[in-house]
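A.B. asks: All I have is the shape, not the residue letters:
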């Protein structure tokens, strides 16, 4: 088995996130990631967050989890971050998200079968969050937000993921402060599937009016 794109679910999550995040910063990032997580029918959605960070992306991922009947987990480095995160999410009406506190190696080891992961490049341990992720055998979608600085410094997916991880596609999207994304293939998947039909995904930034089109 492998991840299968479901456009109807993606659209529903997108619309719901637009309505929920209209007063938040990073709304364009939240809308895009919510649609992608829902469209791929992600059952275990994991993100990293640190104190004083924007909350819109978290809201979008929580919305996606509701549409897929999945699990949304946020990984934070300390209790101060956990308290601030929970307060912000509850204030937005989001109470289902699980919050785990600890070092990346320890926390990620307990999350098996991740199929959608969002790492914040502003966290010093974002590379370890990616490296120690226990990805689903069906494949996964990984996203680094606030990735502009990392792209300048020469960030490479093959350099941070566990050896043997099959990276099918990567894309850098000029949304927010940059999204660096990777589609990870299913375990033991037929490499010939890389030549199958592709999908074009369009995202419009509501604030700037810019249209971003990329192939998945």
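C.D. replies: Nice, I can see it. This structure is a prediction, so every number in the text was calculated from the model and none was measured.
A.B. asks: use CA for all of it now, contacts and neighbours both
C.D. replies: OK.
A.B. asks: in stretch 58-76, what's buried?
C.D. replies: Residues of stretch 58-76 classed as buried by neighbour count (16 or more other C-alpha atoms under 10 Å): 58-65, 67-68, 70-76.
A.B. asks: Can you tell me which of those end up in helices?
C.D. replies: Judged by DSSP state H, helices contain the following of the buried residues of stretch 58-76: 58-65, 67-68.
A.B. asks: Distance to residue 11 added to the residues you listed, as a markdown table?
C.D. replies: Listed next are those as a markdown table, based on distance: C-alpha to C-alpha, whole Å:
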| residue | distance to residue 11 |
| --- | --- |
| 58 | 18 |
| 59 | 16 |
| 60 | 12 |
| 61 | 14 |
| 62 | 15 |
| 63 | 12 |
| 64 | 10 |
| 65 | 14 |
| 67 | 10 |
| 68 | 12 |
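A.B. asks: Could I get the contacting residues of the residue nearest the centre of the chain?
C.D. replies: Centroid-nearest residue in the chain, with C-alpha atoms, centre = their mean: residue 118, separated by 3.2 Å. Residue 118 is in contact with 46-48, 142-145, counting by C-alpha atoms under 8 Å, 6 or more residues apart in numbering.
A.B. asks: Which helix or which strand is home to residue 118?
C.D. replies: Element membership for residue 118 (DSSP states H and E) is strand 116-120.
A.B. asks: after that strand, next one along is what?
C.D. replies: For strand 116-120, the succeeding helix or strand toward the C-terminus, using DSSP H and E, is helix 126-131.
A.B. asks: residues in contact with the next helix or strand along the chain from that next one?
C.D. replies: Counting by DSSP H and E, the next helix or strand C-terminal to helix 126-131 is strand 134-135. With contact meaning C-alpha under 8 Å, 6+ apart, strand 134-135 is reached by 108-109, 111-115.
A.B. asks: take a look at this one as well, against the first:
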């Protein structure tokens, strides 16, 4: 078993997220991640949200979960963060997903089979969230937003790469760093079937993304 891409689901989620998040800060990231989660037909979507962070991505993930019938879980560090998240989702016209409060090691061990994970690099424990994640046997897609925060002002040529902190032995199929929002690193982790896939022989897919704030178009190979 491995992740299978669905262009139709990606397109529907993207359009619905554009309609819901067009006026939000970070809307470009939300649209991209919503389309990606729906396109990969994610069934367990987990996001690590930071108190005071933008809510657009969460709205986009909720929309993707609706399209794929996924379980959507948001993990936060404390009760203050949980209350702020629920309030922000309510004000955006969305219901809050399942909430889990606690530190990375404690909460991630209870979430087995994650196939889509979004982590805010501004969280102090972002690396531990990635390291302790228990991925699906069919593989997973990891997205680290605000990745420029971890590479200084000259991040355009570098940026934080999330595969660098994954547990040893994790098989990375492909990874791409995008100049979207404050930097977005997306990594595809392979299935645990034991088969060694050659990334160069894996089918590639071109994804076109429009940044609603800058008007710029980004085209990248997934």
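C.D. replies: Thanks, I have the structure now. In this text the structure is predicted, and so the values were computed from the model without any measurement.
A.B. asks: Quick check: TM-score for this pair?
C.D. replies: The TM-score (TM-score structural alignment, normalised by the length of structure 1) is 0.95; 216 aligned residues with a C-alpha RMSD of 1.4 Å.
A.B. asks: just to revisit the earlier point, and the contacts of strand 134-135 of structure 1, which of them are buried?
C.D. replies: Counted by 16+ other C-alpha under 10 Å, the contacts of strand 134-135 of structure 1 give 108, 111, 113-115 as buried.
A.B. asks: quick check, nearest of those residues to residue 41 of structure 1?
C.D. replies: Taking C-alpha to C-alpha as the measure, residue 115 is the one of these closest to residue 41 of structure 1, at 8.9 Å.
A.B. asks: The closest residue to that closest one other than its chain neighbours: what's it in contact with?
C.D. replies: What sits nearest to residue 115 of structure 1 in space, not counting adjacent residues and going by C-alpha to C-alpha, 6 or more residues apart in numbering, is residue 140, at 4.1 Å. With contact set as C-alpha under 8 Å, 6+ apart, residue 140 of structure 1 has these partners: 3, 114-117, 183-186.
A.B. asks: just to revisit the earlier point, tell me the residue in structure 2 aligned with the residue nearest to the centre of structure 1.
C.D. replies: Here residue 118 of structure 1 is matched to residue 118 in structure 2, going by TM-score structural alignment.
A.B. asks: so how far is residue 135 of structure 2 from its match?
C.D. replies: As judged by C-alpha to C-alpha, to the nearest Å, residue 118 of structure 2 and residue 135 of structure 2 stand 13 Å apart.
A.B. asks: And for residue 14 of structure 2, the neighbour number?
C.D. replies: 26 (other C-alpha atoms under 10 Å).
A.B. asks: Quickly find the element holding it.
C.D. replies: helix 7-21.
A.B. asks: I'd like to know how many residues surround residue 174 of structure 2.
C.D. replies: 19.
A.B. asks: I'd like the distance between it and residue 120 of structure 2.
C.D. replies: 20 Å.
A.B. asks: One more: residue 72 of structure 2?
C.D. replies: 16 Å.
A.B. asks: thinking again about what came up before, among the contacts of strand 134-135 of structure 1, which are located in strands?
C.D. replies: Counting by DSSP state E, the contacts of strand 134-135 of structure 1 place 112-114 in strands.
A.B. asks: roughly how far apart are residue 128 of structure 2 and residue 80 of structure 2?
C.D. replies: 21 Å.
A.B. asks: More neighbours: these two, which one.
C.D. replies: Neighbour comparison, residue 128 of structure 2 and residue 80: the larger count goes to residue 128, with 17 against 11 (by other C-alpha under 10 Å).
A.B. asks: Leaving out the residues flanking it, which one is nearest to the more buried one?
C.D. replies: Nearest residue to residue 128 of structure 2 in three dimensions, chain neighbours excluded: residue 104, at 5.9 Å (C-alpha to C-alpha, 6+ apart).
A.B. asks: And for that neighbour, the neighbour number?
C.D. replies: 21.
A.B. asks: Now do the same contact list for it.
C.D. replies: Applying C-alpha under 8 Å, 6+ apart, the residues contacting residue 104 of structure 2 are 125-126, 128-129, 132.
A.B. asks: Do a quick rundown of the strands in structure 2.
C.D. replies: 44-48, 71-76, 98-101, 112-114, 116-120, 134-135, 140-145, 172-178, 184-189, 206-210, 217-221.
A.B. asks: Tabulate the ones you listed (CSV), appending distance to residue 29 of structure 2.
C.D. replies: CSV is the format used below for these (distance: least, C-alpha to C-alpha, whole Å):
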stretch, distance to residue 29 of structure 2
strand 44-48, 13
strand 71-76, 17
strand 98-101, 21
strand 112-114, 20
strand 116-120, 11
strand 134-135, 22
strand 140-145, 8
strand 172-178, 10
strand 184-189, 8
strand 206-210, 9
strand 217-221, 12
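A.B. asks: what's the closest of these to residue 37 of structure 2?
C.D. replies: Closest of these to residue 37 of structure 2 is strand 116-120, at 6.5 Å (criterion: C-alpha to C-alpha).
A.B. asks: That concludes my questions; thank you for your assistance.
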